[in-house]
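Asker: missing the sequence, but the structure's below:
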């Protein structure tokens, strides 16, 4: 038999192991080549030409995708080499040299890899237009996207995939060279670590693992609190949280799961059902034996869900963030650019106008936020903040039900990042200062109404609403830089394009004095362009992480199913039905796929919760959507794994 015939017979025999690996490889190549091709699509290049950072982001994410692909291929190849160790040992027994075996595997991998890369690059090219259209949709660009082949993208990808094949063959060469004949026959039975009898030490380590995860979660909730972090120890706290959750995850899979399963098994007092034998006992030993890989999968899952959630929070909050920066469609300050109204009327554009008179006072930080030396953190408690002041009558234009008594104030326009770090409390007194007099005011209420251009609230300070009498008194002695704001909202959305042109023309002519007077639509378009690009690239990364973690779990389950084939044969011979055996297997599958997913989601939830407000104004909806996608995809891998087990059990007798 020639070497070529042996290669094809070997590939045919191992197709049951390779088919998902082959399709996963095709999918990975498709993702990578599609992403690289998008970078050179003329429509996308033109749309992102104004943003150099977008081009740099594309380039950076490409290398991350390549890294994920390399990691996935090397890890999967290691698993399959372990599954084929007995076959390689038999080749040696019949007299084949290690060099000849390597040549056999070399031809086999070159054929497999070439087919996968070829098919993947064709699919990547064909799907690149689809992904480019998604990108243009996300950034709300109406440009027509055509299918475009880039020789640069092709040659760059070909070089990367060729290097990857070389690395894979180097990995196989090292594994064959180092392996002894005896180790090859036992390699398939080896887990990540050697299993020892459960002891008191294991019990203590299991409790410590749960404790480390709990500590990481708790510390993440106070990471950005005033008393919980300073500019000096913020990085240290973040590293502590990261370290405790990763180490805690490893200890959880290595010891805690076994501890919990041991307690469940002991609670049954020796009366074990077939479900317990195939579920609880198997979970106890398999999980702690594969703790390293399960920890890696958990961390990757948490990382992917966290990154995708934060990017989606930013995209989801684009409109509300734009409204925080410009609460009205257009804003004029100090009556600069009032000819804008004449132009709107001349164009037949209907609008609504709201005018606010503005003054300012100084408020001591310690007084406003109830700070002292112990909990001030990075805040200077003796510092005074400049806060804008608006009269009650003006405020009633947006909140008609507002009421104030003499000596009272309402604090509003404080729904920003600073409000999460330094939350305000009502029902207390504060001192406000002017150049001539100090006033004691009682905070009646703290609200989140946004009606000021963001730059008017100095350093993010809140706006104080006071009685008309007090406002007039303050206005006489205080001379702020800006003394009035006119907010303009369009009545009909169809008029926005013309109104935008009029406003920008006035700004270019310097009829509007301040360059930072952007319109609401400009802020919104900037947010959409940036956040749309971000969620697009993180979506690609999320798909790559999902493919990697889900496939690795599936490959491991395939291996475990083959290892346990003899056990299923014995169980079938003593009278257990397929259904009874499968019920135990389903319990194990639920844990094998569900546990890394649940722990990973918990990691991402607490990580996102600690600072989600830095990225947007809504957390719940984006996170639920991302988690639902991940759960659905893991469920698909779980179902595929269950089907493979069912096939093995059916063939066991």
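Answerer: Yep, that arrived. Worth saying up front: this structure is predicted, and the values here are computed from it rather than measured. Residues are numbered from 1 along each chain as shown.
Asker: switch to C-alpha atoms for all contacts and neighbour counts from now on
Answerer: Fine.
Asker: where's residue 434 relative to residue 384, distance?
Answerer: According to CA to CA, to the nearest Å, residue 434 and residue 384 sit 12 Å apart.
Asker: Please apply the same query to residue 451.
Answerer: Computed as CA to CA, the residue 451 to residue 384 distance reads 23 Å.
Asker: Would you verify that residue 388 is located in a strand?
Answerer: Yes - assignment of residue 388 by DSSP: H, G, I helix; E, B strand; the rest coil places it within a strand.
Asker: Among residue 451 and residue 384, which residue is more densely surrounded?
Answerer: residue 451 (21 against 17; other CA atoms under 10 Å).
Asker: With adjacent residues omitted, what lies nearest to the more buried one?
Answerer: residue 327 (5.1 Å; CA to CA, 6 or more residues apart in numbering).
Asker: Please tell me how far that neighbour sits from residue 43.
Answerer: According to CA to CA, residue 327 stands 33 Å off from residue 43.
Asker: Ok, residue 419 next?
Answerer: For residue 419, the distance to residue 43 (CA to CA) stands at 41 Å.
Asker: looking at this, residue 488 is in a helix?
Answerer: No - checked against three-state DSSP, residue 488 lies outside a helix; its state is strand.
Asker: Check whether it really touches residue 331, as I assumed.
Answerer: Yes - contact status for residue 488 versus residue 331: in contact at 6.1 Å, counting by CA atoms under 8 Å.
Asker: Neighbour count for the two, which is higher?
Answerer: residue 331 (25 against 18).
Asker: Next, the more buried one: secondary structure please.
Answerer: What three-state DSSP gives for residue 331 is strand.
Asker: Same check on residue 409?
Answerer: The three-state assignment at residue 409 reads strand, by three-state DSSP.
Asker: overlap in contacts of residue 434 and residue 384?
Answerer: Contact criterion CA atoms under 8 Å, 6 or more residues apart in numbering; residues shared by residue 434 and residue 384: residue 362.
Asker: Okay, one more to line up with it:
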């Protein structure tokens, strides 16, 4: 039960992490307000609909590209984000600056908290495993070829746009007025546009992703993040195999443990039949005797169950602390299945045992 619960929770948590890291099933960034060098959104919609999928949500966000960026923090000078200090190469990645209005709109749609950005400052969106939140600092880089330096007021451990994209490896939020002033001086063909599409039943969309990848040119592959369905499919294959093996072994142990209890009951049935006859002679009814017998069988069946649940809860608590999450709902799902199976086994065994007791006492 503990092992199966851990695998199941890790699968659920893995899916949640995929959705947090990539808020949209399909996402990409175009350089140019009206350009479609990566993929035409109409072509993407056509392929998706041909494969029988529908869209749950779509987003288009116009942003400012921050190239060769570098972010340092006042309270943690040892930490530096970005690659502005490295010479330009094929692995160079950029950050994107979006307006507070666009962030809050996406956050509301995704059920995330909205924010108020300080005037003239940036708020960093940075998801990390340790859930570390950075304090104030500064961001440097190039906007439309001009070197800039902007203050950073703080960070949030969240994101509203996919960050597995070369032009959006990191997202920064700017207040609306400052954003409008900045982007008004950038030509339309230099602006960045983020496209995001959330599919219904995206878990089954790996074949569709393969089709989309074929029509994206190799030099534009790093501007896309179509990988969530594929990553989920790969994860599910591994987890499904592990769950199958785990369930098979668990079922064997469950049957073996139940069988040992069952055979122990029937090994002692002759002694119990003699006691049953004696109790009948002194005036106890069959209903009263049945209640006593069923209570004794219940103790034998459910004490191991209580011990197993206690062990599983302790393990789930340790797993929650390790993964910095709360998965008690899924833990109780696994425990509920185990208790249900044990209860069915108990009812079958107690009914069979009582019938044998009654037949023996009447003989």
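Answerer: On my side now, so go ahead. No experiment lies behind these values; they were computed from the predicted model shown.
Asker: what's the TM-score here?
Answerer: After superposition, the two chains reach a TM-score of 0.65 (TM-score structural alignment, normalised by the length of structure 2), with 313 aligned residues with a CA RMSD of 4.7 Å.
Asker: quick one on the thing from earlier: tell me the secondary structure of the residue nearest to residue 451 of structure 1, please.
Answerer: Following three-state DSSP, residue 327 of structure 1 is assigned to coil.
Asker: My read is that residue 21 of structure 1 contacts residue 74, right?
Answerer: No - under the criterion of CA under 8 Å, residue 21 of structure 1 makes no contact with residue 74, lying 11.4 Å away.
Asker: ok, back up a step: how close does the residue nearest to residue 451 of structure 1 get to residue 69 of structure 1?
Answerer: 45 Å.
Asker: more neighbours, residue 419 and residue 43 of structure 1?
Answerer: residue 43 (21 against 16).
Asker: wait, what's in contact with the nearest residue to residue 165 of structure 2 once chain neighbours are set aside?
Answerer: Excluding the flanking residues, the one nearest residue 165 of structure 2 by CA to CA, 6+ apart is residue 223, at 5.1 Å. Each residue near residue 223 of structure 2 by CA under 8 Å, 6+ apart is listed here: 28-30, 38, 165-167.
Asker: Would you mind giving the residues you listed as JSON lines with distance to residue 326 of structure 2 added?
Answerer: Conversion of these to JSON lines gives the following (distance: CA to CA, whole Å):
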{"residue": "28", "distance to residue 326 of structure 2": "32"}
{"residue": "29", "distance to residue 326 of structure 2": "34"}
{"residue": "30", "distance to residue 326 of structure 2": "37"}
{"residue": "38", "distance to residue 326 of structure 2": "39"}
{"residue": "165", "distance to residue 326 of structure 2": "29"}
{"residue": "166", "distance to residue 326 of structure 2": "32"}
{"residue": "167", "distance to residue 326 of structure 2": "33"}
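Asker: so which of these comes closest to residue 301 of structure 2?
Answerer: When the contacts of residue 223 of structure 2 are ranked by distance to residue 301 of structure 2 (CA to CA), residue 165 comes first, at 54.8 Å.
Asker: neighbours around the closest one, how many?
Answerer: Neighbours of residue 165 of structure 2 (other CA under 10 Å): 22.
Asker: can you tell me how far it sits from residue 225 of structure 2?
Answerer: Distance of residue 165 of structure 2 to residue 225 of structure 2, given as CA to CA: 6 Å.
Asker: Over to residue 68 of structure 2?
Answerer: Applying CA to CA, the value for residue 68 of structure 2 to residue 225 of structure 2 is 21 Å.
Asker: And residue 73 of structure 2, by the same measure?
Answerer: 29 Å.
Asker: How about residue 72 of structure 2?
Answerer: In terms of CA to CA, residue 72 of structure 2 sits 27 Å off from residue 225 of structure 2.
Asker: now the helices: where do they sit in the stretch 51-200 of structure 2?
Answerer: Ranges of helices in the stretch 51-200 of structure 2, per DSSP state H, counting those that start in this stretch, are 100-109, 176-183.
Asker: Columns mean neighbour count on top of those, output as a markdown table?
Answerer: Listed next are the helices of the stretch 51-200 of structure 2 as a markdown table, based on neighbours: other CA atoms under 10 Å:
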| stretch | mean neighbour count |
| --- | --- |
| helix 100-109 | 18 |
| helix 176-183 | 15 |
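Asker: Tabulate those helices (JSON lines), appending distance to residue 14 of structure 2.
Answerer: What follows is those, written out as JSON lines (distance: least, CA to CA, whole Å):
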{"stretch": "helix 100-109", "distance to residue 14 of structure 2": "21"}
{"stretch": "helix 176-183", "distance to residue 14 of structure 2": "35"}
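Asker: nearest to residue 256 of structure 2, of the ones you listed?
Answerer: Nearest of those (CA to CA): helix 100-109, 50.2 Å.
Asker: hmm, who's touching the helix or strand containing residue 214 of structure 2?
Answerer: Element membership for residue 214 of structure 2, per DSSP states H and E: helix 206-215. The contact list for helix 206-215 of structure 2, computed with CA under 8 Å, 6+ apart, reads 39, 44, 47-48, 51, 221, 226-227, 229-230, 233.
Asker: Filter the residues you listed down to the buried ones.
Answerer: 39, 44, 47-48, 221, 226-227, 229-230, 233 (16 or more other CA atoms under 10 Å).
Asker: Lovely, talk soon.
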